[in-house]
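Participant: requesting a structural model of the entry that follows:
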Amino acid sequence: MVKSLYSLLLTSLFLSVNCFAADWQAQIVNQFNSASIILQAPDGQTVFSHAPNKAMVPASILKIATADAVISTLGKGYRIPTKFYLTEDHYLGIKGSGDPTLVSESLASIAIQLKKYFSTHPPKDLKGFWFDTNFFGSQLKIHGQSHSNNPYDSSIGAIVANFNTIYIEKSHDGKIVSAEPQTPLTATAQQLAEKLSPGKHRINLGQNDKLTLLYFAELLQVFLKKEGINIPLHIVNKSIPKTSTQLFVHQSLPLSEIIRKLLAFSNNFIANQLLLILGSTQKGGPANLDKGRQALSEFLTETIGIDNFTLEEGSGLSRKNQFSARQMLNVLLHFKPYQDLLKTDQKVFQAKTGTLRGVSSYAGYILSPSGDDYPFVIMLKNPKRTSDRKKVADLLYKGMLETQDSPN
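Facilitator: A predicted model of the protein is given here:
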């Protein structure tokens, strides 16, 4: 009698678990039939999949692939150099390598470094700024990037300040100030803000290389003046003469910290700067999109072992990018040593979101109570709400818990 009751209890428990499994899986399939989804257990077994080999637009979860290729190839401690020179005819030479972290604080630090050098090597009157942007090639238009003022549409370049954007605040009486205390208001910022309505605005400097360099020079000029160094806004843009004296090399943040910022803020500018840097280190200079695409594609094929994908650029802006959930899962498996660079959501998801019109994606790792990590990929087409991806993720999480608790 006791054995019969025990068997009945086990059968009931087994049926209820299977009933729940059928329920959460059915919810996903019924509500998101056009999606590509996969969840894998730590032992490599597939917990759930729906059209995992279907090619879809990944949107910003593609940044995980770019991050993986760059950090695996260059190393987490890699730093991007920007070199400073003094030319024979007394220009301050600046040779860029695409550092995406040259922000106002960096320029203030550079001004202090230059002051230290010039305190022991007083120059004659400086004549202006000599920019060498030859590290990057020309015509670096990113597919999917528009000419809007949105920060995610900012253009890439060898020498760029503050992600190629300006942040200002305009009062109702027309007064214009910098919206960042660390960033001085320059003449270019003032001029671009004149026609804007009251409020805070992020201005994209677009693909105007001259304007990009002018703004960089204006900012550095202000910081140098604070250190007692005067330099006019005369700008030259060509190769640094070989007869120039190298003053010092400014190094970027470590690559691991750059990637952490890339993934946390979904910065398209940083993603494609890194794509070009990857291309130049693997294929030689000058850096361009073709070399970047080729280097990333080869990494995905030769190192990760995926093929039959379409890669247009490295940020996820382009709708020409085409990957399946299974392919992105393979990226996550390789990215595992660096998963802590992804931000944690709800204490259970270490993941990256992606959003384009008609596209909503989510990929990363579910952090289970047992301490194991379950890689997952969600790619939705034409969802009713952007939050639908989190709904699917919550269902995957609940299903993962039931899988762990179910009797073998």
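
Participant: could you use CA atoms for every contact and neighbour count after this?
Facilitator: Noted.

Participant: can you pull the contacts of the residue nearest the centre of the chain?
Facilitator: When Cα atoms, centre = their mean is applied to the chain, the residue found nearest the centroid is L262 (3.2 Å). By Cα atoms under 8 Å, 6 or more residues apart in numbering, L262 lies in contact with 63, 268, 270-271.

Participant: out of those residues, flag the one nearest to T243.
Facilitator: In terms of Cα to Cα, no member of the contacts of L262 lies closer to T243 than I270, at 32.6 Å.

Participant: a helix runs through that closest one, doesn't it?
Facilitator: Yes. Counting by DSSP: H, G, I helix; E, B strand; the rest coil, I270 falls inside a helix.

Participant: pretty sure it sits against P100.
Facilitator: Yes. Using Cα atoms under 8 Å, I270 makes contact with P100 at a distance of 5.6 Å.

Participant: where do the contact lists of these two overlap?
Facilitator: Common neighbours of I270 and P100 (Cα under 8 Å, 6+ apart) are F163.

Participant: next up, for comparison:
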Amino acid sequence: MKIQNRISKSGTTLVLVFILYILMNMTACSAPQVVSRTGNDMPPLDQLRDKIAYLVDDPNLFNAQVGVYIESLESDETVFARNEHKLFISASNMKIFTTATALLKFGPNFRYKTGVYHSQNVSDGILHGDLIIRGSGDPSLASRFSASGDSRAFFYQWADSLKSKGISQIDGDIIGDASYFQAEPLGYGWQWDDEPFWYSAQISALTFNDNCIDVTVLAGAQPGEPPVVRFSPPTSYFTVDNSAVTTTADSIRTLFLTRPRLENKLLVRNQIPLNKPKYSESISVEQPALFFIHVLREVMEESGIKVRGNLRTVHTVGEINYTGTSQLFTHVSPPLSEIITAVCKRSQNLYAEQLLITIAAEYGDNATAAEGVRVVKSTLYGMGVAENEFVMHDGSGLSRMNLISPNTVGQLLRYMARHRDFQYFYDSLPIAGVDGTLRRRMEMTPAQGKVRAKTGYVSFARNLSGYVQSADGETFIFSILVNNYLHPTPAINLLQDRLCILLANFKR
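Facilitator: Predicted coordinates for the structure are as follows:
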């Protein structure tokens, strides 16, 4: 999910937005006190519809595009619909289409496999020839899947496996075979100024640490000193150009981190106040397959395995003939059910893109994003989704070229709710007031713990779609898409939250 703002705004604007958010959130902490325009002698469902319409008709949204679709799963009844066939920028709501298709095609127990091969014999502790890492698109070689929280833990395990086979030296090269994917490293329609940041990490069949360097910046010991910059994983793959300074404790932090295009160099600029909390950011890397084997070699050498050759990456299918190689071992990922949970809970763009290309590799004619999109569309059309209500260009929703309708989202949610693997899909979604991107929304309201939904955000587009349990146990599917708004985004969040609270409170 794209980070909303990286440019410092005036203090006045931030204070006003914060006050607005607090005041609206105070109201949202209980059932919304919505004034009915037709009285309370109506049937409960009609009252609910009236209250929803009252919120959706907020005059502050007069110049925005608002689409809503709400349906009861029990009765198949449309509870409310507004602009349900209109097209909206999907933002990260696109992820539920990608993860649903992956679940339908592969099943919840699918696992990625990364093979480790050697090209010649092993004798006297020496691996003669090359060590080859054959990637399959596994996104899980990352800290979130490591028990220790260190993404290098997987490589330390690999080094131990090599040493257990008596290998203490590699005479040849370490080769990273990323040819399983033929996709471009960036998605169609992605913005150039997003490239340095984690949510725009490059796509590769060899992926490590989310294809990012995790950066922590701490103030120096006294004003005038440069701040301290630390990397995780610690590696020489990235260099640092640090011209930032530590300033007095009462100053404002204007620290800015970025990476020049096509370079693996971190730029640290502006100022960080003394005695203020550390600043953290994840910066994407160029050539992720090379990053993968670079850190692998560092870990091998740290573990006592000498590497005498060079580092090479392969991106062309068939360039390596595996007929003359031997497999040393295979690394197996967690099951797909855990990977789609990482996609949706945190709104992890890279993982969604990896899934899309994997779908293309396994069910399409080639391993490209366009072919993955074709397979997803074919799957959706089989559900009854209209071709003119769904436009897809990437797996994550980062591209502003993606378009969906509330009706299309509703069709997907309904289909998945009746599928045998629904529980895995349902469990992957953030829970209101509990975890993921909804952890701080709808807290201490009737909707807390009763809403499972996917958020979505790019500039001027804020979406929320999923499931909600009513007060008497009825399940509703909903999609609330808001585009082209000038109202503060926290106010759009509150509109969506209040609609969810209405549904969570509803009794027939």
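
Participant: tm score of chain vs chain?
Facilitator: Here the TM-score for the pair of chains, by TM-score structural alignment, normalised by the length of the first structure, is 0.86; 387 aligned residues with a Cα RMSD of 2.6 Å.

Participant: give me the aligned partner of the residue nearest to the centre of the first structure over in the second structure.
Facilitator: Per TM-score structural alignment, the equivalent position to L262 of the first structure in the second structure is V343.

Participant: and P58 of the first structure, by the same measure?
Facilitator: Mapped onto the second structure by TM-score structural alignment, P58 of the first structure lines up with S90.

Participant: residues touching that match, list them.
Facilitator: Listed by Cα under 8 Å, 6+ apart, the contact set of S90 of the second structure reads 397, 400, 402-404, 456, 461, 463.

Participant: could you report the neighbour count for D209 of the first structure?
Facilitator: Residues within reach of D209 of the first structure, counting by other Cα atoms under 10 Å, total 18.

Participant: please name the nearest non-neighbouring residue to the aligned residue in the first structure for T235 of the second structure.
Facilitator: With TM-score structural alignment as the criterion, T235 of the second structure lines up with T186 in the first structure. Nearest residue to T186 of the first structure in three dimensions, chain neighbours excluded: E218, at 6.3 Å (Cα to Cα, 6 or more residues apart in numbering).

Participant: map that neighbour onto the second structure.
Facilitator: Alignment note: E218 of the first structure maps to H294 in the second structure; criterion TM-score structural alignment.

Participant: confirm that match sits in a helix?
Facilitator: Yes. The assignment for H294 of the second structure, made by three-state DSSP, places it in a helix.

Participant: quick one on the thing from earlier: mind checking how far the match of P58 of the first structure is from D497 of the second structure?
Facilitator: Per Cα to Cα, to the nearest Å, S90 of the second structure is found 18 Å from D497 of the second structure.

Participant: give me the buried positions along the longest helix that the first structure contains.
Facilitator: Criterion DSSP state H: the longest helix present in the first structure is helix 2-31. Using 16 or more other Cα atoms under 10 Å as the test for burial, helix 2-31 of the first structure gives 17, 21, 24-25, 28-29.

Participant: so which bit of the second structure is the helix or strand following it matched to?
Facilitator: Next in sequence after helix 2-31 of the first structure, counting helices and strands by DSSP states H and E, comes strand 36-40. Strand 36-40 of the first structure lines up with residues 67-71 of the second structure when matched by TM-score structural alignment.

Participant: what does stretch 293-300 of the first structure give?
Facilitator: Residue span in the second structure matched to stretch 293-300 of the first structure, by TM-score structural alignment: 373-380.

Participant: mind listing what's buried along that stretch?
Facilitator: Buried residues in stretch 373-380 of the second structure, counted by 16+ other Cα under 10 Å: 373-377, 379-380.

Participant: rebuild those as a markdown table, extending it with secondary structure.
Facilitator: Output for those, formatted as a markdown table (three-state DSSP):
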| residue | secondary structure |
| --- | --- |
| V373 | helix |
| R374 | helix |
| V375 | helix |
| V376 | helix |
| K377 | helix |
| T379 | helix |
| L380 | helix |
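
Participant: the helices in the stretch 301-450 of the second structure, which residues?
Facilitator: In the stretch 301-450 of the second structure, helices defined by DSSP state H, counting those that start in this stretch lie at 336-346, 349-363, 369-383, 406-417, 422-428, listed in chain order.
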